[in-house]
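*Asks:* Next one to model:
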Amino acid sequence: MGPRSLTARVLLLATAWSALALVVISIVISQLYRQSAERAFTDLLRAQLYNVINSITIGSDNQLSGSPQLGDLRFSQPETGWYWIIEPLGTFAARPLSSSSLGTSNISVPSILAVPFNNRYERFYPATDAFGNHVLVAETEVVLDGEGRAARFRVSGNLAVVEEDIQAFTRSLYIALAVFGLGSLVVNGLAILYGLLPLDGARRTLERVRRGEAERLEGEFPREIMPLANDINALIESNRRLVERARMQVGNLAHSLKTPIAVLLNEARLLDKPQSELVRSQAEAMQAQVQSYLSRARIAAQRESLLARTDIEPALERLVRVMRRLNPDKEFHLSVSPPGAALAMEQQDVEETIGNLLENAARFCETGVWITATPASGPQQEGDALRRTWVEMTVEDDGPGLEPDQIREAMKRGTRLDESKPGAGLGLSIVREITSEYQGMFELTRGPRGGLMARLLLPGVTKSVA
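*Replies:* Okay, here's the model as predicted:
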């Protein structure tokens, strides 16, 4: 799956959204739990503060008396950060009381301006005790009797307890969400792959049509894809009818011109020799050019057809058999790799192209002709969902060959470098035109054996992008 893959895009977006959603959810839940834990801790300190208040009275000796029982051993263990403290206020000269966990130390009291009392006459503030514990202090001031004697009551709790609880919850939350997230990603991935499976099936079926293995999209498609499949099948059928109609029109035109040209050739024999040669040569040239333009029209009608396919090896073997019978004194060597390779061309165009090259090579070779077909790299159309393959075909002889300026001259329409040989001089131009119509390439060079080598780059059967 590449960057242009619909499956890859959906999987990427679903994965990114799921990961982002899980991160946001984990942060929100963690913050909500922190707020709840801090609120519960504050409520606990408030309850313990009022338990201490209810446990203290003023004795007959005008001293504070009472022993708060808060049900928490940490108030009796030293340096825990859990303390209660009672301090007389104003003219009340009693001794202060504190829990045994505080020992002889104390906790500093901020001013009322820095931390004011709330509407319940309570205030909560963080502090650090003498042992380095970070604590939260709950404080209030209470009048103890009718004489107006009052005292300040404080209860503190260690904030490390809250942090440890929050951290333990957060770890458990992250683990749970991570497991859930991974499971969700797997399930989402499978669901997406399963949901997009019909599209992949349609792609494979279309690839079979491109290779010529099928004539239409076949299979069971979901209702969302079925209209597209029906339209593609209708397009293929319309293309097929267009090609058949073009072939029929080409055939009709060729048939209608065949008789007048034959009449001209027959009548040319009755003329004097100079006029006869002129009429005959012009009629033959006209016949070859008509055939050339008819071929171009037919190729243009079916060039983009999904069904154009010709197996290379059988087509070349038929041409070689014909050439061996016509030239028994010449050798023809054929090599096709890999076996089973095919061209995205009509068989008639392949035979006309290679046939012209074989005729030229057999005409000028000394001993033999070598024909090869191998895979090659070629231009790709940007944005094409199907990767084009190309086939390089060469036809080489061991004749005298051509110089560069002669090659340029030979590629011109109607040019014959050797007037002693028969022909209208249109063979190479026809090869060039057919190759160009199929968006391929054609060039002539001097081959390794010293003769002329014709090199063709022709479109092979299309493969899908992995």
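*Asks:* hey, let's count contacts and neighbours off CA atoms from now on
*Replies:* Noted.
*Asks:* Show residues contacting stretch 415-428.
*Replies:* Applying C-alpha atoms under 8 Å, 6 or more residues apart in numbering, the contact partners of stretch 415-428 are 281, 284-285, 288-289, 356-357, 406, 409-414.
*Asks:* One more pass at 6 Å, please.
*Replies:* Applying C-alpha atoms under 6 Å, 6 or more residues apart in numbering, the contact partners of stretch 415-428 are 285, 356, 411, 413, 414.
*Asks:* got CSV for the residues you listed, with distance to residue 188 too?
*Replies:* Converted to CSV, these look like this (distance: C-alpha to C-alpha, whole Å):
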residue, distance to residue 188
285, 69
356, 59
411, 61
413, 63
414, 66
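*Asks:* ok, which stretches of the stretch 351-466 of the chain are helices?
*Replies:* 404-410, 427-437 (DSSP state H, counting those that start in this stretch).
*Asks:* For residue 316, which of those helices is the nearest?
*Replies:* With C-alpha to C-alpha as the measure, helix 427-437 is the member of the helices of the stretch 351-466 of the chain nearest residue 316 (15.6 Å).
*Asks:* hmm, back to that, can you tell me which of the helices of the stretch 351-466 of the chain is most buried?
*Replies:* helix 427-437 (a mean of 21; mean count of other C-alpha atoms under 10 Å).
*Asks:* what about residue 227, neighbour count?
*Replies:* The number of residues packed near residue 227 is 12, by other C-alpha atoms under 10 Å.
*Asks:* so it is in which element?
*Replies:* Element membership of residue 227 [criterion: DSSP states H and E] is helix 226-268.
*Asks:* List the buried residues for the next helix or strand after that helix?
*Replies:* Downstream of helix 226-268, the first helix or strand assigned by DSSP H and E is helix 273-302. Buried residues in helix 273-302, defined by neighbour count with 16 or more other C-alpha atoms under 10 Å: 276, 279-281, 283-285, 287-292, 294-302.
*Asks:* for comparison, sequence B:
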Amino acid sequence: MRSNSLTARVLLLASAWSVLALVVIAVVISTLYRQGVERSFTDLLRAQLYNVINSVTISNENTLAGSPQLGDLRFSQPDTGWYWLVEPLGNFQTAPLVSSSLGASKLAVPSILDVPFDNRYERYYTLTDQAGNRIQVAETEVVLDGEGRAARFRVTGNLNVVEDDVRDFSNSLYLALAVFGVGSLVVNGLAILYSLRPLDHARVALGKIRGGEAERLEGEFPREIQPLAHEINALIESNRRIVERARMQVGNLAHSLKTPIAVLLNEARTLDNQHGDLVRSQVDAMQAQVQSYLSRARIAAQRGSILARAESEPALERLIRVMRRLNPDKAFELDLHQPGTLLAMEQQDLEEVVGNLLENAARFADKRIVVRMTTGSHPSSDPDITRRAWIELTVEDDGPGLEPDQITEALKRGRRLDESRPGTGLGLSIVSEVVSEYHGKFTLSRSELGGLKATLLLPGLSKELA
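*Replies:* So this is what the prediction gives:
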């Protein structure tokens, strides 16, 4: 799908939002779970600390006595990171009590200035024991009897328990969210594609109209698109009526002028040769100019219409057959690289343009005229012009050809470079005007056959909407 595709944009934005949302949800849930586990771990250490406090007393021999039962075998296994320790304070001199898991190992306890007691007279800090375990310590000081003898109590827990728990939960969470995310992306993608299918149907229907396969949008569309389809059909119908009305008016004008021009020609025959020839030549020029302006008015009325189309192959073949009959001494060749090409112009305009070029080529060619049609490109900065299909049509002959300054002169209205040959001098200028009305391009150059090469760049029809 192209970058300017509506489907691609919706899929990209929906997928990006889904992925971002799942990542944020995973981070938030994992962080909240970590905070909960750390809080539970601290509460566990506090409960075990109070258990040790309740289990230790001063014996009759003035020593610390007690055997805390914390219900966890890790307090009896060495180097597990789970320890408890009771040390006498002040003048109370006696041996400390330690768990079997700590043994003779020492803990690097920070000073009270570095980690002070909180309002419960408890403090919590993190250490690394001699076995390399990262442990959290819960510590407090308690007065044990009425004589003021006190002891410092410490209980530690291995923080690897927290990390392992959080890691296992996070892995399960990420896996579940990944499966859910992939499923959501697939479902969202299918839902978006299904929802946008009517737009694709509308695009195909418009392509059929441009390709000449249909004259209106056909098919059932959703409620949101149906008004657009109605408006497009109404616009097509309105455009058709405008074109037909313009054609009728142009035809009426042509018929209204035909009789006066015919009268002038008949009257010219009654005059002497010199004045009659002058009047006839001027009437012929007038007739050609009237026809030219009528054609321009008709083209302007329907230019850009999606209804304007011409089948190039039969039109060119018909013109070639006519020229062969009128000029049996000359060879006409037709080379179509893409048979069946449709042009976005009226059939009459195509025949008028090519017919003028063929007549001009037949008038000056020695023996050979070649007509070729290929695809081309329009050198324009207007995206509406450059992105559509363009057809290049050339008419070449083996005659004397024209020099660059003669080419400029030949394109001027009414100019004839060879007065000895019949004509009004309007043929090439009419071709240029008709082609320009369709935003095309008309150029003259030297042909490889030795004569003149006329190149037309004409708008083509594509079934794909740009």
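*Asks:* quick revisit: make CSV out of the helices of the stretch 351-466 of structure 1 and add distance to residue 151 of structure 1.
*Replies:* Formatted as CSV, the helices of the stretch 351-466 of structure 1 follow (distance: least, C-alpha to C-alpha, whole Å):
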stretch, distance to residue 151 of structure 1
helix 404-410, 116
helix 427-437, 105
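*Asks:* Which among these is found nearest to residue 211 of structure 1?
*Replies:* Residue 211 of structure 1 sits nearest to helix 427-437 of all the helices of the stretch 351-466 of structure 1, at 19.5 Å, using C-alpha to C-alpha.
*Asks:* The closest one vs structure 2, mean deviation?
*Replies:* With mean C-alpha distance after the TM-score superposition for structure 1, helix 427-437 of structure 1 departs from structure 2 by a mean of 0.6 Å once superposed.
*Asks:* which residues in the stretch 101-250 of structure 1 form strands?
*Replies:* 123-128, 134-143, 150-158 (DSSP state E, counting those that start in this stretch).
*Asks:* deepest of the ones you listed, which one?
*Replies:* Compared across the strands of the stretch 101-250 of structure 1, strand 150-158 shows the largest average neighbour count, a mean of 23 (mean count of other C-alpha under 10 Å).
*Asks:* re earlier: most surrounded residue in the contacts of stretch 415-428 of structure 1?
*Replies:* Scoring these on neighbours with other C-alpha under 10 Å, the highest-scoring entry is residue 411 at 20 neighbours.
*Asks:* hmm, back to that, using CSV, please lay out the strands of the stretch 101-250 of structure 1 together with distance to residue 261 of structure 1.
*Replies:* Formatted as CSV, the strands of the stretch 101-250 of structure 1 follow (distance: least, C-alpha to C-alpha, whole Å):
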stretch, distance to residue 261 of structure 1
strand 123-128, 112
strand 134-143, 112
strand 150-158, 113
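*Asks:* now for the ones you listed, which one comes closest to residue 443 of structure 1?
*Replies:* Residue 443 of structure 1 sits nearest to strand 134-143 of all these, at 87.7 Å, using C-alpha to C-alpha.
*Asks:* The closest one against structure 2, how far on average?
*Replies:* Aligned to structure 2 and superposed, strand 134-143 of structure 1 gives a mean residue distance of 1.6 Å (mean C-alpha distance after the TM-score superposition for structure 1).
*Asks:* got the angle for that strand vs strand 150-158?
*Replies:* Angle, strand 134-143 of structure 1 to strand 150-158, by axes from the mean of the first three to the mean of the last three C-alpha atoms, to 10 degrees: 160 degrees.
*Asks:* Show me what strand 134-143 of structure 1 is packed up against.
*Replies:* Here strand 134-143 of structure 1 touches strand 123-128, strand 150-158, going by 3 or more C-alpha pairs under 6 Å, 6 or more residues apart in numbering; DSSP states H and E.
*Asks:* Pipe those strands into TSV and attach distance to residue 386 of structure 1 per row.
*Replies:* Listed next are those as TSV, based on distance: least, C-alpha to C-alpha, whole Å:
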stretch	distance to residue 386 of structure 1
strand 123-128	69
strand 150-158	69
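*Asks:* Of all those, which one is nearest residue 62 of structure 1?
*Replies:* Between residue 62 of structure 1 and these, the shortest gap by C-alpha to C-alpha is with strand 150-158, which sits at 12.1 Å.
*Asks:* Show me what that closest one is packed up against.
*Replies:* Going by 3+ C-alpha pairs under 6 Å, 6+ apart, strand 150-158 of structure 1 lies up against strand 83-88, strand 134-143.
*Asks:* Looking at the ones you listed, which is nearest to residue 185 of structure 1?
*Replies:* For those, proximity to residue 185 of structure 1 was assessed by C-alpha to C-alpha; strand 134-143 is nearest, at 41.9 Å.
*Asks:* Including distance to residue 243 of structure 1, could the helices and strands packed on strand 150-158 of structure 1 go into JSON lines?
*Replies:* Listed next are those as JSON lines, based on distance: least, C-alpha to C-alpha, whole Å:
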{"stretch": "strand 83-88", "distance to residue 243 of structure 1": "97"}
{"stretch": "strand 134-143", "distance to residue 243 of structure 1": "88"}
